[in-house]
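Visitor: next input, structure requested:
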Amino acid sequence: MEFADLVRRRRMTRAYTDDAVDPAVVESALAAATRAPSAGFSQGWAFIVLDTPDTVRGFWEAQSDAALPGGAPDRWLRGMMRAPVVIVPCSRREAYLARYAEPDKARAGLTAAEGEEAAASRWAMPYWHLDTAMASLLVLQSVTDAGLGSCFFGLVPDRVDAVKEYLGLVDGPTEAPSGDRPAPHPIGAITVGHPADPASGARGSARARRRTPWQEVAHRGRWGAGWS
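Guide: This next block holds a predicted model:
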């Protein structure tokens, strides 16, 4: 698929069929994600892949009471829960603190012992979250290129701890090769699957709102100058 077509075709899919997803599609999407840029080439991301009925169900039950047995999921949740794969992209702050404590990054003045608040005060933004978000977009684009659907969505604020516990994202010993003790932080989740009839899922905002042309959001030279 041509890149311009790929960009235009990407949509947030909110309703899926029960058809299985080829594992090769997921692996290709993860490989694409690791091509995202990252500050200092820190690569401070991690991806938890849920691709069995039990693990996917467990995620949704941690995310919403409505997904529990006997619950009453709304139209959005019913459509999303049918996706056979959920990918949870996570950011790893400690990877950036460790990277910027190395000699070639010493001018940044960071140390691996600093916390997120101290690090954030030195940087314009927490790049561990930003870089993971860019990696997530590559997952979405890769899935689109494979002819499937996907949707990035945020975790319910008061259920983040429940989701983290379910996924094992708790500080302490880890089985990860890096051996890092601080747990990665989930920045959201991505459903992946074969799109169902859009009418069977929740209505997306893009159906009711106008997509703003680039000429209305681009400014040449300074804010307010516009493009033409």
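
Visitor: from here on, contacts and neighbour counts on C-alpha atoms
Guide: OK.

Visitor: any chance you could map the helices in this protein?
Guide: With DSSP state H, the ranges of helices along the chain come out as 3-9, 23-33, 53-63, 75-81, 93-99, 116-122, 127-145, 160-167, 205-208.

Visitor: any buried residues in the second one, and which?
Guide: Of the residues in helix 23-33, those buried under the neighbour-count criterion (16 or more other CA atoms under 10 Å) are 25-26, 29-30, 32-33.

Visitor: what's the farthest-apart pair in these?
Guide: V25 and A33 (12.4 Å; CA to CA).

Visitor: how close does A120 sit to R93?
Guide: Distance, A120 to R93, by CA to CA, to the nearest Å: 10 Å.

Visitor: between the two, tell me which one has more neighbours.
Guide: Applying other CA atoms under 10 Å to A120 and R93 shows that R93 carries more neighbours, namely 23 against 13.

Visitor: can you tell me, leaving aside adjacent residues, what's nearest to that one?
Guide: Nearest residue to R93 in three dimensions, chain neighbours excluded: W128, at 5.6 Å (CA to CA, 6 or more residues apart in numbering).

Visitor: tally up the residues packed near P37, please.
Guide: Applying other CA under 10 Å, we find 15 residues neighbouring P37.

Visitor: my guess is it contacts L130, does it?
Guide: No - between P37 and L130 there is no contact, the gap being 9.8 Å when judged by CA atoms under 8 Å.

Visitor: returning to what we had before: report the contact partners of the residue nearest to R93.
Guide: Residues in contact with W128 (CA atoms under 8 Å, 6 or more residues apart in numbering) are 38, 44-45, 91-93, 96.

Visitor: one more, please, to line up against the first structure:
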Amino acid sequence: MEFTEVVRRRRMVRRYADRPVDPALVDRMLAHATRAPSAGFSQGWAFLRLDTRVDVARFWEVTTPEHADPDGKWLTGMRSAPVVLVPLTSKAAYLERYAQPDKGWTDRDERRWPVPYWYVDAGMATLLILQTVVDEGLGACFFGITPERVDAFRDAFGVPASFQPLGAVTVGHRHPDDLGSKGSPARRERRDVDEVVHRGYWGS
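Guide: Below you'll find the model as predicted:
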């Protein structure tokens, strides 16, 4: 698929067909994720791969908020995904990398960082997953894990405290009757390029 088409077709899919995903395709998604840029080549990301019915069911069991409607459209659709990928990031990996001799920030002071690149880099890795999904003709949706459920998630899957989940990505074949919810774009127009690009000077 042409890259322009990959970008154009990327959208969040919230309902999936009852079909397995080829494990080789999941391998490719994760391999591409590790090609994302990272500050100082820290590579402080990690990815939890859940692609068995037992593991996926456990994920939803421990991350679903108590107030959520178990029979609601969103949750029912999302639970139909056969694969869940959880991108995580380690701030400690970045602070340690930049304390090494070629960087020299031995105090590990977070104030040295203009923005928390451990989140930026993991976000770029996640986007590569989403783009690979489109290129393979599949559907995906990135969503957050509510803060009150993060500890339960860690306990269920043995995730160390040094890694923070960015959220999760459901992956699967699009349901034939639901090729992807339009979500907010159905209610809000996409901003034109000229509205968000400032050439030479803000507002120009």
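
Visitor: on that earlier part again, now render the helices of the first structure as a markdown table, adding distance to E216 of the first structure.
Guide: Converted to a markdown table, the helices of the first structure look like this (distance: least, CA to CA, whole Å):
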| stretch | distance to E216 of the first structure |
| --- | --- |
| helix 3-9 | 18 |
| helix 23-33 | 30 |
| helix 53-63 | 37 |
| helix 75-81 | 31 |
| helix 93-99 | 35 |
| helix 116-122 | 31 |
| helix 127-145 | 23 |
| helix 160-167 | 36 |
| helix 205-208 | 17 |
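
Visitor: quick one: which of the contacts of W128 of the first structure sit in strands?
Guide: 45, 91 (DSSP state E).

Visitor: just give me the closest of the contacts of W128 of the first structure to T212 of the first structure.
Guide: For those, the nearest to T212 of the first structure is S38 (28.1 Å; CA to CA).

Visitor: alignment lookup: T170 of the second structure to the first structure.
Guide: By TM-score structural alignment, T170 of the second structure lines up with T191 in the first structure.

Visitor: just to revisit the earlier point, next one: whatever residue of the second structure lines up with the residue nearest to R93 of the first structure from H198 of the second structure, what distance?
Guide: Aligned by TM-score structural alignment, W128 of the first structure pairs with W118 of the second structure. Using CA to CA, W118 of the second structure is found at 27 Å from H198 of the second structure.

Visitor: likewise for K73 of the second structure?
Guide: Distance from K73 of the second structure to H198 of the second structure, by CA to CA: 40 Å.

Visitor: same deal with L88 of the second structure?
Guide: Distance, L88 of the second structure to H198 of the second structure, using CA to CA: 33 Å.

Visitor: the more surrounded of these two?
Guide: Counted by other CA under 10 Å, L88 of the second structure and H198 do not tie: L88 has more neighbours, with 23 against 11.

Visitor: the counterpart of R154 of the second structure in the first structure: neighbour count?
Guide: In the first structure, the residue equivalent to R154 of the second structure is K164, according to TM-score structural alignment. Residues lying near K164 of the first structure (other CA under 10 Å) number 18.

Visitor: likewise E195 of the second structure?
Guide: Other residues lying near E195 of the second structure total 9 when counted by other CA under 10 Å.

Visitor: what does G137 of the second structure give?
Guide: Using other CA under 10 Å, G137 of the second structure is surrounded by 13 other residues.

Visitor: excluding chain neighbours, what is closest to it?
Guide: H173 (7.7 Å).

Visitor: picking up where we left off before, out of the helices of the first structure, nearest to P184 of the first structure?
Guide: Relative to P184 of the first structure, the nearest member of those by CA to CA is helix 93-99, separated by 7.5 Å.

Visitor: how much does the closest one stray from the second structure?
Guide: Taking mean CA distance after the TM-score superposition for the first structure, the mean distance separating helix 93-99 of the first structure from the aligned residues in the second structure is 1.3 Å.

Visitor: neighbouring contacts of that helix?
Guide: Contact with helix 93-99 of the first structure is made by 39-40, 42-44, 105, 110-114, 116, 119, 128, 182, 184, as judged by CA under 8 Å, 6+ apart.

Visitor: what of stretch 109-119 of the first structure?
Guide: So stretch 109-119 of the first structure is in contact with 93-94, 97-98, 100-101, 126, going by CA under 8 Å, 6+ apart.

Visitor: greatest separation within those: which pair is it?
Guide: Pairwise distances across the contacts of stretch 109-119 of the first structure (CA to CA) peak at 15.8 Å, for the pair A101 and P126.

Visitor: if I look at the counterpart of R209 of the first structure in the second structure, how far off is G40 of the second structure?
Guide: Counting by TM-score structural alignment, R209 of the first structure corresponds to R188 in the second structure. To G40 of the second structure, R188 of the second structure is 38 Å away according to CA to CA.

Visitor: higher neighbour count, the two?
Guide: Using other CA under 10 Å as the criterion, R188 of the second structure and G40 rank with G40 on top: 11 against 8.

Visitor: that one and Q100 touch, don't they?
Guide: No - taking contacts as CA under 8 Å, G40 of the second structure lies outside contact range of Q100: 10.3 Å.

Visitor: what's the burial count for A39 of the first structure?
Guide: 14.

Visitor: my guess is it contacts P126. True?
Guide: No - with contact defined as CA under 8 Å, A39 of the first structure does not count as touching P126 (10.0 Å).
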